[in-house]
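Student: what follows is a predicted structure for the sequence shown.
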Amino acid sequence: MDVVTGRSPISVDYGDYSFPVAQCAPCPVGTFKPGTGDDFELCQPCPEYTTVSSSDRRSCTCFRLAGGDSFDASIFALYFDKATLSCGLVPKSLVASIGDGADSNDSVYTRPEQFPCERGYFCSGGVRSPCPAGYYGDASLETRSTCAGVCSSGFYCPLASRNSTARVCGDANVFCPSGSAVPIPVWPGYYSVRLLPFGADSLLVSDVGFESYSVSSSGEQAPKNEDIRDGQRICEPGSFCVDGKKHLCPAGRYGDKSSETSSLCAGLCTRGYYCPKGSTSPTQRECGADGLICRTGSPEPQLIQVGYYSIGITNTTRFFQRPCEPGYFCIDGIKYQCPAGTFGATSGLSTAACSGLCAPGYFCPSYPSPPSISRTQNECGNSSVYCPEGTGNEPNSVTSGYYSVLTSGMAVDGRNATQNDAKICPKGFYCRQGIRIRCPEGTYGDVEGLSAASCSGWCPAGYFCPFATTDYRLNPCLPGTYATKGAAVCMTSPSSSQSRASVIKTFQVLPQEQVMKPPCTTHRECCLFGKITARKQQYLD
């Protein structure tokens, strides 16, 4: 018990804020308490059958001797000995000097002197009281019930605190606004902050408690400020709060609501998007390009593998990759058909060269047709077309005057289906639809690249032109033979027994220019008349 106030503060930590000062209660009837103190156990029982409690419970009053012995009440008086807890007899003349055995128990009514009110207390009407919880008294002789003022923010002040920073608030999971009697737990889904204006870091100095405390000015949630937080704030979207501390939602996750307490936040980021730390939406950021993919819960875009292409809703929200199928090649996540003239025999190709060029005698089409997957995708066709190595969508048509050939070393099967080159038609031949044909009998071909069946023209009279003749001048008719225009062979001259009339008849039909040209090997009649002259012509006429 406080000898000044007559009150008894309950001994607790900072629960004294809830029970600041308890009123004293008398010991139960039949007990007494000879000394000061707050514990109920200090109340001792008065001896039964001989005593009763005094009215102030500071002693026991005797009403008989033990055993019921009699005594002369005119001479003796009963006295309670607190040392032996028994009743005895004393002369009545000494009762006044001995008292009632409770003289040593001071009371508020028997004060012999006064003292100055100490720091942490205020005194009013001669009674000393502790400064209330949440307040502090930093000077003696205080008379105000609020003492010097409220406790500083970030600190709390129990009863009888002597400075504004009596006790540090403690940790990030509690906060102490100005005037705190006890730390206040941070609510779930909230985090504590230091709201003291930056730069206000000069605190009161005292010889008791925390005289000075440096306040960091690097931010409301600076780690150095965790034990002197003075406010709380709701956890914003994109973060979660545990034990008064705010943490950003992990990369790959998002938080779209306030007061989040789970480290999983609201959930995983949507595929096709990625979520850096502190994201507030499942579609925080688009993955970016064809060469990047973002699976569900992606913290950042992932580069696509070489030879793979990406799949997604749009070009910027790709979420899956697949290996390039045969016939295709993939660059930066985009799938392309192997170019015309090439083929893709395997999956996972990553260059436009694919698996190589199409084989000679074959063609390998691509867009708008499906891509080619074999080196011998399609046979070239027939003799009218040819396909060199790397032929694309269509075979090459053989130009008129040229013919197709097979030069790739492949076996000739007679079908002309895999020709791979074209050559100019040689002399003595004409070429149509890629086929080389000999110039017919009676004609000749003295130049390359002929395409008509007449080649260079008819063989002149006096010459013979068999198949594939290149130069008629190398084939003159010998004496005694003759050949007309377009002849394939020279004819033998007729016998002399032929009638003159029949010779004259034949001669008359000859053109004039042939009649006048020596030597005469162009008509059968030349065999009878030799060189035709104007005089002989008159004779024949």
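Tutor: All right, it came through fine.
Student: alpha carbons only for contacts and neighbour counts from here, please
Tutor: Will do.
Student: which element, helix or strand, includes Phe507?
Tutor: helix 500-508 (DSSP states H and E).
Student: cool, Ala96 as well?
Tutor: With DSSP H and E as the test, Ala96 turns up in helix 92-98.
Student: tell me which strands and helices that helix is in contact with?
Tutor: If contacts are counted by 3 or more C-alpha pairs under 8 Å, 6 or more residues apart in numbering; DSSP states H and E, helix 92-98 sits against strand 76-81.
Student: list the buried ones in the strand it packs on?
Tutor: For strand 76-81, burial by neighbour count (16 or more other C-alpha atoms under 10 Å) applies to 76-80.
Student: let's have these in TSV, adding distance to Leu303.
Tutor: Formatted as TSV, the buried residues of strand 76-81 follow (distance: C-alpha to C-alpha, whole Å):
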residue	distance to Leu303
Phe76	111
Ala77	108
Leu78	105
Tyr79	102
Phe80	98
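Student: dropping in the other structure now:
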Amino acid sequence: ACSGPCAPGHVCREGAVNNTEAQCGGPHVVCPIGSGAAVAVDEGDESVGGAGPDTRTATVQCVPGSWCSGGVRRPCPAGRYGSAAGLSTAACSGVCADGYECAAGSVSANTLPCRAGSYCRGGVIVACPAGTYSSALGLSRFGQCTPCPAGTASATPGLNDVAKCVPCEAPEGSGSGTTTCFPGLVSVVADDAPPKVPGLSDGDTLTLTFTRPTNRPDVATTAAVRQ
């Protein structure tokens, strides 16, 4: 008579002289006690038991929030969720609902509202663009981000508070939703062309001085304009 069954997690072929002749062979197969051959793990199941991945002894169905292939369990990727057990691909149950974000391993499409300063669409978290902000949760599209007020600006995306829109320093200013303040006008000087007359007249040259270069290639910090 033989001495006993093959040890769990191992394979004992015909003629084996001990109960741990060979390890089962990897997470994609399992070997319960008394195995003469390894048994393949079904897709959607995870191999468990044993001292490590080469000596698995049993299978369990993949838990929600995960997917299992080749006997290995992995979390559903960020932007997706897994509401059912036994999932077998990284697609899991689908993408996160618009207005919500799904961390890796999520089990629901709409558990966590999209964070402030961002909008969430198609499972992707997108920062509100520069010049805008959002203190609200659960935005689902770009148009729901709020422009920074006139007189402020910001080149930083993802602002979550209007207080983070930076006020322009006088005499500079801005319209709403801008990324930079526009140059402020410091002075206007009129140089009368002969004959000299009080005030402005045809032929006068106005010299405009700004706080910094404008966005026009023909205007630096000063500009001369014929009246």
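Tutor: Sure thing, it's come through. Because the structure is a prediction, the values reported are computed rather than measured.
Student: now do the contacts for Gly291 of the first structure.
Tutor: Taking C-alpha atoms under 8 Å, 6 or more residues apart in numbering, we find Gly291 of the first structure in contact with 303-304, 309-310, 332-334.
Student: try it again at 10 Å.
Tutor: When contacts are counted by C-alpha atoms under 10 Å, 6 or more residues apart in numbering, Gly291 of the first structure touches 301-306, 308-310, 315-316, 318, 321, 330-334.
Student: what range in the second structure matches the helix holding Ala96 of the first structure?
Tutor: Alignment of helix 92-98 of the first structure against the second structure: no match, by TM-score structural alignment.
Student: list the buried residues in that helix.
Tutor: Residues of helix 92-98 of the first structure classed as buried: Val95 (neighbour count, 16+ other C-alpha under 10 Å).
Student: show me where the stretch 351-500 of the first structure has strands.
Tutor: Taking DSSP state E, counting those that start in this stretch, the strands of the stretch 351-500 of the first structure run over residues 362-363, 378-379, 385-386, 396-397, 402-405, 421-424, 429-432, 435-438, 443-444, 457-458, 481-482, 491-492.
Student: if we can go back for a sec, could you tell me which of the contacts of Gly291 of the first structure count as buried?
Tutor: Buried residues within the contacts of Gly291 of the first structure, defined by neighbour count using 16+ other C-alpha under 10 Å: 301, 304-306, 308-310, 315-316, 318, 321, 330-334.
Student: the counterpart of Thr317 of the first structure in the second structure: neighbour count?
Tutor: Following TM-score structural alignment, the counterpart assigned to Thr317 of the first structure within the second structure is Thr55. The number of residues packed near Thr55 of the second structure is 26, by other C-alpha atoms under 10 Å.
Student: give me every residue that touches Thr55 of the second structure.
Tutor: 7-11, 22-27, 29-32, 47-49.
Student: average distance between the helix or strand encompassing Val60 of the second structure and the first structure?
Tutor: Assigned by DSSP H and E, Val60 of the second structure falls within strand 58-61. For strand 58-61 of the second structure, the mean deviation from the first structure after alignment is 0.9 Å (mean C-alpha distance after the TM-score superposition for the first structure).
Student: quick check: next helix or strand after that strand?
Tutor: Counting by DSSP H and E, what follows strand 58-61 of the second structure is strand 66-69.
Student: neighbouring contacts of that following strand?
Tutor: By C-alpha under 10 Å, 6+ apart, strand 66-69 of the second structure touches 27-28, 41-47, 61-62, 73-77, 81-93, 104-107.
Student: which residue numbers in the first structure go with it?
Tutor: Aligned by TM-score structural alignment, strand 66-69 of the second structure corresponds to residues 328-331 of the first structure.
Student: now the terminal residues of stretch 422-438 of the first structure, how far apart.
Tutor: 17 Å (C-alpha to C-alpha, to the nearest Å).
Student: which parts of the first structure are helices?
Tutor: Along the first structure, counting by DSSP state H, helices occupy 92-98, 500-508, 512-515, 526-529, 534-540.
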